[in-house]
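> Fold the stuff below for me.
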Amino acid sequence: MSTLPPAPPTPPRPPSRWPAFVAIAAIVAVLATAFAWAAGWIGTRLTAPRLVDDIEVGGLNPGFRRAHSKGVCVAGYFEPTAQARALSRASVFSQPRTRVQGRMSIGGGDPHGAEAQARVRSMALVLTADDGQEWRMAMNSFPFFAVSSLEGFHHQMLASRPDPATGKPDPEKMAAFLAEHPEAARFQAWAKSAPWSSSWANTTYNGINAFRFEDADGGSRFVRWSMEPQAPFEPLGEVERQQAEPDYLASDLETRLQDGPLRWDMVVTEAGPGDPVADPSQPWPEDRPRHVVGVVVLENSQSQETGPCRDVNYDPTIVPEGIALSDDPILAARAAAYAVSFNRRERETAQGLTPPKPTDTAPEAQP
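You can find the predicted model right below:
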């Protein structure tokens, strides 16, 4: 009697792929949500694009920086002092000379504004060492920031926006802002009382954020730096401001450079124990150690429309080895907002959207 051979064993069922698909989908969903939140598409988080959007509400000038829109390109070099090398191992402090490219500008978003009427003047620099490392700086004439947070800056910007009916900020909104951010009263007092300088050349420029200098022996210290002019300070009075030509500062700078280079001492101030290094609205005590670490020398200037500074993002978080960032949230926020502004204006420039100057003559209408 014959018997049938046993049936072959049933092969094992392959594991379901659905759990893997579900896991991948979940990861993608989480990443998409995080991206949307970071971009400001969901939630109420203040992002760099939102901040720049609100700056643009005050007036959009395609192809120009959203802030500090009006300025000129400058170039020269940096020479360190012997003391600098002991404070930081950055290569710009160990080589005899470093080339400098930069920009002098005024506050505000009008690329054709009256320069003598600008309360804030600025200096932005790129120091490029022989090894290719860059140190980018963005400094202003005010000695400290108005507020201690990005949200505070946003609130200040909204409160300062002119009322269409009066052309001036709404007093109630400004009062509410000061009540919420009392540290801003110190900045307002500076703006009202500090004398105006008569030139970009005799203005002190301050890097208001703290950074960490790291030396070759492994030591470190938190510092803030300033560019202090060797040209003597001369005040600019109210009558002179009102009578000055729109390009007053640029013309003055060009005239001074024709007589020779302009110089600023780079002065570094060390933080003491307990000094706030993450709050740029808080000045450090005046008795803190100060060191002259070098001299910035500017030799020439040229128009920002065609000069090398036009397409440079002066991101203050780009630093060389031997210099590190602090935990200052304003520092990170500046870098993010600068990047958004840079990308937008570069795209506008590529598309040929830069408007003509107000003095340009419009073409005659064709019959």
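
> all contacts plus neighbour counts: C-alpha atoms, from now on.
Will do.

> So what's the gap between stretch 176-193 and the chain middle?
Centroid separation for stretch 176-193 versus its chain: 21 Å, with Cα atoms, centre = their mean, to the nearest Å.

> how long is it end to end?
23 Å (Cα to Cα, to the nearest Å).

> in that stretch, what counts as buried?
177-178, 181, 183-184, 187 (16 or more other Cα atoms under 10 Å).

> other SSEs contacting the longest strand that the chain contains?
If you go by DSSP state E, the chain has its longest strand at strand 290-303. Under the contact definition 3 or more Cα pairs under 8 Å, 6 or more residues apart in numbering; DSSP states H and E, strand 290-303 sits against strand 71-80, helix 84-87, helix 248-258, strand 262-270.

> want to throw those into a markdown table with distance to T47 and mean neighbour count?
Shown next, in a markdown table, are the helices and strands packed on strand 290-303 (distance: least, Cα to Cα, whole Å; neighbours: other Cα atoms under 10 Å):
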| stretch | distance to T47 | mean neighbour count |
| --- | --- | --- |
| strand 71-80 | 27 | 22 |
| helix 84-87 | 35 | 20 |
| helix 248-258 | 34 | 16 |
| strand 262-270 | 32 | 21 |
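
> Looking at those, which is nearest to L298?
Nearest of the helices and strands packed on strand 290-303 to L298, taken as Cα to Cα: strand 71-80 at 4.3 Å.

> Now the second one, please; I'll put the structures next to each other:
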Amino acid sequence: MNEPASSDSPARRIGSWTLIAAAVAVAVASFGYVGGWLAPHRLTPEKLVDQLQDNAGTFAGYRRNHAKGVCVTGYFDSNGQAQAYSAAQVFAAGRTPVVGRFAIPGGNPYAPDSSVPIRSMALRFTQANGQQWRTGMNSMPVFPVATPQAFYAQLQAQQPDPATGKPDPAKIAAFFAAHPETAAFRTWAKTARPSASFATESYWSLNAFVFVDANSKHQPVRWRMTPEASDADNNTSKADDTDYLANDLTERLTRGSLRWHLQVTLANPSDPTNDATKTWPDDRRMIDAGTLVLEQTEPQDSGPCRDINYDPLVLPAGIVASDDPLLPARSAAYADSYLRRTSEEAHLPGTAAIHPQPETK
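Coordinates of the predicted model:
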């Protein structure tokens, strides 16, 4: 009989790396980060999106990340509490219409919902003055890496081996060893499990932004959406259902609207704004800025979210980007992915020949 592996054996360590890598790969696929300002021979949006396709495959007409998703519509009901920190019209008391999208990370639009432990929420708020606020959030409190270069290196380490169809655990372990900043995310990933519903998740902005008030005072912030629904509300069967998230959402909305509270965390001067791998201390002041109310869901191929590029740098007056290097990188890659998929859609049977270009600020 073979001797069982010890708790710290090479086999056990490789197995642990593989499990962690599966969750990390989801987060890696959840953002398309690359800095458009980087030298072309080092890193470009095209190069990074190509790598995403190498890892997940290419599905014509779909987003290169978050390919599987559904559209949602509703409104944001501001209570006016954030108006003291931001002059953005969305924070004035009253309602702002919202077009959003729930999704799971990855480039495969046919992936089972249970295959990944992370869910995403993207929103477009359209103010009465015509300005927009777009935000993409994920159901994890930190991002694995802090720079576009590290993100690209992580993608390379997780590219499937042609011989096995799976990432090489040794390459993943080497990447983690070279990037200790991934520790917080790896700790979270060890216990992360696929949830039963989009409606019961909290969604974090991950990146920091800056609110600007009517007197031009700047306040660094992060935000998250926290749900009113709980797992106890979920009575939908998930057995043998690869698309249970969309089905659950539809069923819940037949019983009434779904609500989240927009909770804004105000940074202290010492809190880092350029590192998405670090959380801010729990004692930071938090304000409830209002309630997101979602009333309807539609398929993404025909719904209102289909042609929206949820670029996080589309911001209204009163919100500006922080110094987080992932933000311009993320914007550049989103634009590249958008142009690829809409160009492909124009050549697919039954689709329009012309699609709108990405909207800008």
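
> Export the helices and strands packed on strand 290-303 of structure 1 to a markdown table and append columns for distance to M157 of structure 1.
Formatted as a markdown table, these follow (distance: least, Cα to Cα, whole Å):
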| stretch | distance to M157 of structure 1 |
| --- | --- |
| strand 71-80 | 22 |
| helix 84-87 | 37 |
| helix 248-258 | 26 |
| strand 262-270 | 29 |
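
> wait, is R334 of structure 1 part of a helix?
Yes - per DSSP: H, G, I helix; E, B strand; the rest coil, R334 of structure 1 lies within a helix segment.

> what's stretch 107-122 of structure 1 aligned against in structure 2?
Aligned using TM-score structural alignment, stretch 107-122 of structure 1 spans residues 105-120 in structure 2.

> end-to-end on stretch 318-331 of structure 2?
19 Å.

> buried sites along it?
Buried, per 16+ other Cα under 10 Å, within stretch 318-331 of structure 2: 318-331.

> In strands, which of the residues you listed appear?
Using DSSP E, the buried residues of stretch 318-331 of structure 2 in strands are 319-321.

> Distance to Y338 of structure 2 added to those residues, as CSV?
Shown next, in CSV, are those (distance: Cα to Cα, whole Å):
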residue, distance to Y338 of structure 2
I319, 24
V320, 23
A321, 21
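
> Of those residues, which is the nearest to A163 of structure 2?
A321 (42.7 Å).

> all helices for the stretch 1-150 of structure 2, in order.
Ranges of helices in the stretch 1-150 of structure 2, per DSSP state H, counting those that start in this stretch, are 10-30, 45-56, 148-157.

> what stretch of structure 1 lies opposite the longest one in the alignment?
Using TM-score structural alignment, helix 10-30 of structure 2 corresponds to no residues of structure 1.

> returning to that earlier point: tilt between the longest strand of structure 1 and strand 71-80?
Taking axes from the mean of the first three to the mean of the last three Cα atoms, to 10 degrees, strand 290-303 of structure 1 and strand 71-80 form an angle of 140 degrees between their directions.

> Superposed on structure 2, what's the mean shift for strand 290-303 of structure 1?
Taken over the aligned residues, the distance from strand 290-303 of structure 1 to structure 2 averages 0.5 Å (mean Cα distance after the TM-score superposition for structure 1).

> outside of that strand, which residues touch it?
The set of residues external to strand 290-303 of structure 1 that reach it, using Cα atoms under 8 Å, 6 or more residues apart in numbering, is 71-84, 93, 227, 253-254, 257, 260-270.

> now with 6 Å?
With contact meaning Cα atoms under 6 Å, 6 or more residues apart in numbering, strand 290-303 of structure 1 is reached by 72-81, 84, 261-269.

> Also stretch 251-271 of structure 2?
Counting by Cα under 6 Å, 6+ apart, 220-228, 285-295 sit against stretch 251-271 of structure 2.

> first vs last residue of the match of stretch 107-122 of structure 1, how far apart are they?
7 Å.

> Quick check: D283 of structure 2 vs D54 of structure 2, distance?
D283 of structure 2 is 42 Å from D54 of structure 2, by Cα to Cα.

> quick revisit: neighbouring contacts of the match of stretch 107-122 of structure 1?
So stretch 105-120 of structure 2 is contacted by 26, 29-30, 56, 64-68, 102-104, 137-139, 192-194, 242-243 (Cα under 6 Å, 6+ apart).

> Tell me which residue of structure 1 matches up with A329 of structure 2.
Using TM-score structural alignment, A329 of structure 2 pairs with A333 in structure 1.

> what does E298 of structure 2 give?
So, by TM-score structural alignment, E298 of structure 2 is matched to Q302.

> And for L262 of structure 2?
Using TM-score structural alignment, L262 of structure 2 pairs with M266 in structure 1.

> on that earlier part again, so which of the helices of the stretch 1-150 of structure 2 comes closest to D275 of structure 2?
helix 148-157 (11.3 Å).

> re the thing from before, which among the helices and strands packed on strand 290-303 of structure 1 is found nearest to L125 of structure 1?
Closest among those, using Cα to Cα: strand 71-80, at 8.8 Å.
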